[in-house]
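**Q** Quick check, what structure comes out for this input:
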Amino acid sequence: MRTLLFILAIASLTACSSKKLSREQASEIIKKAYPRTIDWDVFTADPQVAAKALSTQLEQDGYITIQRKQTLSEMGNPFISFTEKSKPYLLATPEKDKAYKIQKVKLAEQHFNSITGMQLLSNDKKAIVEYTVVYKNVTPFVPISTLKIEPELKRKAYFALYDDGWRIVEKPDMDFLVQ
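**A** Presented below is the predicted three-dimensional model:
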């Protein structure tokens, strides 16, 4: 009887200390990178950007004002100005960008949704995890960008087992995929 209990105790300890990546572990690690803010640079002094903005509802809805004509002395001044209503969507813009009349705006947030698949490699010491993200808090500024809002986006994360646990490998090389 003691032998059986000893074997069961060893088996449960071995199972608990297993280093195999689980879906739950992968989810927890990936979730740390989300939500992500998706932003866009609006070149306020660019006449082409102003023309694109004219084709949206941003001015009619009160988020921006667009100067339609400029005199020779006004050349280089912004065509697009942001109103009080747009302030919740304006992001911090580096001074260097401000000098070039660029304003960062928030488009949406990406949120982790679910894991769709896992592939274990190299004796369970590496893994490729496929997962989906969804857009939330979509702003009125999406039409001025090239962002296409899709119901779900598929992503991949590459994991490696280190002495302190599983980590995401940011830029895996070709050796990573060799089993």
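
**Q** When you work out contacts or count neighbours from here on, use the C-alpha atoms and nothing else.
**A** Noted.

**Q** For the lengthiest strand in the chain, name the packing helices and strands.
**A** What stands out as the longest strand in the chain, according to DSSP state E, is strand 102-121. Helices and strands touching strand 102-121, by 3 or more CA pairs under 8 Å, 6 or more residues apart in numbering; DSSP states H and E, are helix 23-31, strand 36-43, strand 126-136.

**Q** Out of those, which gets nearest to residue 80?
**A** Nearest to residue 80, of all the helices and strands packed on strand 102-121, is strand 36-43, at 8.3 Å by CA to CA.

**Q** to compare against the first, here's another:
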Amino acid sequence: MKKGMIALVLIATLVGCSKELTRGKAKDLIREKYHYDEAINYEIHSLTQVENDEWIKRGLWNRGITEYGKKFFVLDPACSCFLTVPKVRPAIEITGITGDESLKIVKYNLLWFEELPREVRDIFKDHPPDQRSCYIRLYDDGWRVEN
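**A** You can find the predicted model right below:
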């Protein structure tokens, strides 16, 4: 029994110290480093043709934003953008991890509309993802995102 417990603790320790950078670990590191767990305002500077057609189809060009809609869209005259989506947390989609054993280049997309209601997501279903990348380096104590 005692040998079995020692073996389990040893296996858990070895797995916890893994030097492999997984997509899940990269996602957690990116979320923590860039504070993507905090809600921020996302500015939409232009619409795709499909989004534009969706706005016209729904009659949104000649209507004001309702009280319910103001939770999801803000027309900010101080912003040079088309719309602002207030207080959203982006979903992170890891699209690729390349590099050597100690330095990885992680490419990822920020999906800004995942937490919003289906009606809002439908309008922006073809909005291009916010593509980004970062360097993640392996140190003695684990992986860290570099500036």
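
**Q** TM-score of the superposed pair?
**A** The TM-score (TM-score structural alignment, normalised by the length of the second structure) is 0.49; 113 aligned residues with a CA RMSD of 4.2 Å.

**Q** quick one on the thing from earlier: now the longest strand of the first structure: buried residues?
**A** Neighbour-count burial for strand 102-121 of the first structure, with 16 or more other CA atoms under 10 Å as criterion, is recorded at 102-115, 118, 120-121.

**Q** quick one: the helices in the second structure?
**A** Under the criterion DSSP state H, helices of the second structure are mapped to 2-16, 23-33, 49-57, 118-123.

**Q** Could you say which of these is packed most deeply?
**A** helix 23-33 (a mean of 16; mean count of other CA atoms under 10 Å).

**Q** Which other helices and strands does it contact?
**A** Counting contacts by 3+ CA pairs under 8 Å, 6+ apart, helix 23-33 of the second structure packs against strand 91-99, strand 142-145.

**Q** To residue 118 of the second structure, which of those strands lies closest?
**A** The closest of these to residue 118 of the second structure is strand 91-99. By CA to CA, the value is 15.1 Å.

**Q** picking that back up, nearest to residue 86 of the second structure, of the helices of the second structure?
**A** Nearest to residue 86 of the second structure among those is helix 118-123; the distance by CA to CA comes to 12.7 Å.

**Q** quick revisit: now distance to residue 31 of the second structure and mean neighbour count too, for the helices and strands packed on helix 23-33 of the second structure, in a markdown table please.
**A** A markdown table is the format used below for those (distance: least, CA to CA, whole Å; neighbours: other CA atoms under 10 Å):
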| stretch | distance to residue 31 of the second structure | mean neighbour count |
| --- | --- | --- |
| strand 91-99 | 8 | 16 |
| strand 142-145 | 10 | 17 |
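
**Q** circling back to that earlier point, looking at the helices and strands packed on strand 102-121 of the first structure, which one is packed in the most?
**A** Mean neighbour counts for these (mean count of other CA under 10 Å) peak at strand 126-136, with a mean of 20.

**Q** Name the residues of the next helix or strand after it that are buried.
**A** Using DSSP states H and E, the next helix or strand after strand 126-136 of the first structure towards the C-terminus is strand 153-162. If you call a residue buried by 16+ other CA under 10 Å, then strand 153-162 of the first structure has these buried ones: 157-161.

**Q** and strand 153-162 of the first structure, what does it pack onto?
**A** strand 126-136, strand 165-169.

**Q** right, and the ones you listed - which one's nearest residue 29 of the first structure?
**A** With respect to residue 29 of the first structure, and counting by CA to CA, the nearest of these is strand 165-169 at 7.6 Å.
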